[in-house]
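> the following block contains a protein sequence and its predicted model.
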Amino acid sequence: MKLIYETHSTTVDNEAGVATGWLPGELSERGCQEARELGIRRREVDVVFSSDLRRAVQTVELAGLAVPHFQDWRLRECNYGTLNGAPRSELEPRIERVRTPFPDGQSYDDVLELTRSFLADIKRWYDDQVVLVVAHSANRWSLEHLLGNRGSMEQLVAQGVNWQPGWEYEI
């Protein structure tokens, strides 16, 4: 299976420096254009899975791909608990949240385990297909750890978000 991972497009919160977490979020004007570009870039996929949070769903909808689209709650961003919607700076240092949950929320290890569960399911159901996943930064760190052998979760979280137009993995 080929898995292509893309983060959701830019949101109003991203532009304002807000950590959306489990809040729905809304794409900005720039994000809407990025979503359309994603659709052009990823025409070769067989199926799309996304987080069920609005910003990821909206990204897939605007991409306009003519393949099945499934929403999976396991692909949500880390739940920042009481810090959902707070300024991003209030999440720092995030490395302290790899094993310890945010207040009333999740840890990055919790997201890792949900991502691991998701991967087990799609490997079983879509083994010979090209799967596009549209989700969030915590899921990308999890995929990089599980599939990319790019380091520990602590190392990946410490590196932060380094956007690019997708990551590809052979499973």
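In hand now; what should we look at? Residues are numbered from 1 along each chain as shown.

> going forward, measure contacts and count neighbours with C-alpha atoms only.
Will do.

> dump the residue contacts of the residue lying closest to E170 once chain neighbours are set aside.
Distance criterion CA to CA, 6 or more residues apart in numbering; nearest residue to E170, sequence neighbours excluded, is K2 at 4.7 Å. Residues near K2 by CA atoms under 8 Å, 6 or more residues apart in numbering: 128-131, 168-171.

> this is the other structure I want to compare:
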Amino acid sequence: MTEGRLVIVRHGESVTNAAGVFTGWLDVELTMRGRSEATGVGEILAGNDCIPHIVHTSTLSRSRESARLICEALPRSSDARITAHRSLDERHYGAFTGRDKSEVRDAVGPEFFGEARNSLTVSPPPLSGDDMARLRNSRWPSSRLSLTGIVTESLGDVVLRVSRFWQEMLSSQLGTGATVLVVAHGNSLRALLVVIEHLSQAELSARRLRTGEPLLYRFGHDLFPTVYGGETMRSRPAEQL
């Protein structure tokens, strides 16, 4: 079987990343830096001859815009279609949504703060009616928060939905030898790493993904990554191009 390649990219910097607040399902845009990061990812992929056949993204604007900018920076011969999936959306941060991260840490204490961010089983407090009122009066678009009955998620909840996406779509595409690009979010991509690398809780807590930095996984016939932790992709020196 031909070796499949998976490139995962956390979207470029968003306006809420820059503001230091929990974003979750808030549907915010990229900053100028974030758009530049996304374009840079496309240039890195092109420079490393890693042109995707398939592109998946989440349904949130910051992820879809990043995927579009990445694809625009690829050679014109690239004709991969971008498809959006709710399974790849960021986790729902419950009552933390739209709140300053340092203020939340001070309010709930560092122990619960760390557990709510990294534990597979601990969720932030659920989003309440008062939280919705607060968000409606904020500058962040919050209409998506009322689309479902979900009011908070643990990382384990995100792993479950990402695992279904892996089983139903990604694994079969990689099994054909395709190069697949997934542009999503810090937590949905960490969940994907749990699925493909079988990370323990301790390993998961230590893993972070930077915005706009592509990570490459190669897969053999058993659909296990050939390099544990993946390969960080960078621009190639001019003499290698």
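All right, it came through fine. None of the values given here were measured: they were computed from a predicted structure.

> care to give me the TM-score?
The TM-score (TM-score structural alignment, normalised by the length of structure 1) is 0.88; 169 aligned residues with a CA RMSD of 2.0 Å.

> show me which of the contacts of K2 of structure 1 are buried.
Among those, those classed as buried by neighbour count (16 or more other CA atoms under 10 Å) are 130-131.

> if we go to structure 2, which of the contacts of K2 of structure 1 are intact?
Here is what carries over to structure 2 from the contacts of K2 of structure 1, by both residues aligned by TM-score structural alignment, their matches' CA atoms under 8 Å: 129-131, 168-170.

> and the two most separated of these?
Greatest spatial distance among the kept ones among the contacts of K2 of structure 1 (CA to CA): Q129 and E168, at 13.1 Å.

> picking that back up, which one in structure 2 is aligned with the residue nearest to E170 of structure 1?
Using TM-score structural alignment, the partner of K2 of structure 1 in structure 2 is R5.

> then S107 of structure 1?
By TM-score structural alignment, S107 of structure 1 lines up with S154.

> which residue in structure 2 aligns with S28 of structure 1?
Residue correspondence to structure 2 (TM-score structural alignment): S28 of structure 1 is matched to T31.

> mind listing what the residue nearest to the spatial centre of structure 2 touches?
Residue closest to the average C-alpha location in structure 2 (CA atoms, centre = their mean): H185, at 2.0 Å. By CA under 8 Å, 6+ apart, the residues touching H185 of structure 2 are 9-11, 63, 88-90.

> helices along structure 1, start to end?
In structure 1, the segments counted as helices under DSSP state H are 12-16, 29-41, 54-63, 108-125, 137-146, 153-159.

> and the ones you listed: which comes nearest P93 of structure 1?
Of all those, helix 153-159 sits nearest to P93 of structure 1, with 8.4 Å by CA to CA.

> residues in contact with that closest one?
94-95, 98, 108-109, 141-142, 144-145, 150.

> got a markdown table for the residues you listed, with distance to D52 of structure 1 and neighbour count too?
Shown next, in a markdown table, are the contacts of helix 153-159 of structure 1 (distance: CA to CA, whole Å; neighbours: other CA atoms under 10 Å):
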| residue | distance to D52 of structure 1 | neighbour count |
| --- | --- | --- |
| R94 | 23 | 18 |
| I95 | 25 | 19 |
| V98 | 23 | 22 |
| Y108 | 18 | 28 |
| D109 | 20 | 19 |
| W141 | 18 | 27 |
| S142 | 18 | 24 |
| E144 | 21 | 18 |
| H145 | 22 | 18 |
| R150 | 27 | 13 |
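
> right, and out of those, which lies closest to A120 of structure 1?
So of the contacts of helix 153-159 of structure 1, ranked by how close each gets to A120 of structure 1 (CA to CA), first place is S142, at 13.5 Å.

> alignment lookup: that closest one to structure 2.
Aligning on TM-score structural alignment places S142 of structure 1 opposite A191 in structure 2.

> now do that match against L120 of structure 2, distance only.
9 Å (CA to CA, to the nearest Å).

> and what of G20 of structure 2?
Relative to L120 of structure 2, G20 of structure 2 is positioned 23 Å away (CA to CA).

> could you single out the nearest of the contacts of K2 of structure 1 to L119 of structure 1?
The closest of the contacts of K2 of structure 1 to L119 of structure 1 turns out to be I171 (CA to CA; 9.5 Å).

> ok, the closest one - contacts?
With contacts defined as CA under 8 Å, 6+ apart, I171 of structure 1 is in contact with 1-3, 123, 147.

> of the residues you listed, buried ones?
Burial by neighbour count, 16+ other CA under 10 Å: within the contacts of I171 of structure 1 this picks out 2-3, 123, 147.

> taking the residues you listed together, which two end up most distant?
For the buried ones among the contacts of I171 of structure 1, the farthest-apart pair by CA to CA is K123 and L147; their separation is 12.4 Å.

> how about the nearest residue to the most far-flung residue of structure 1 relative to its centre, chain neighbours excluded?
In structure 1, counting by CA atoms, centre = their mean, D128 sits farthest out from the average C-alpha position, at 22.4 Å. Sequence neighbours aside, M1 is the residue nearest to D128 of structure 1 in space, at 4.8 Å (criterion: CA to CA, 6+ apart).
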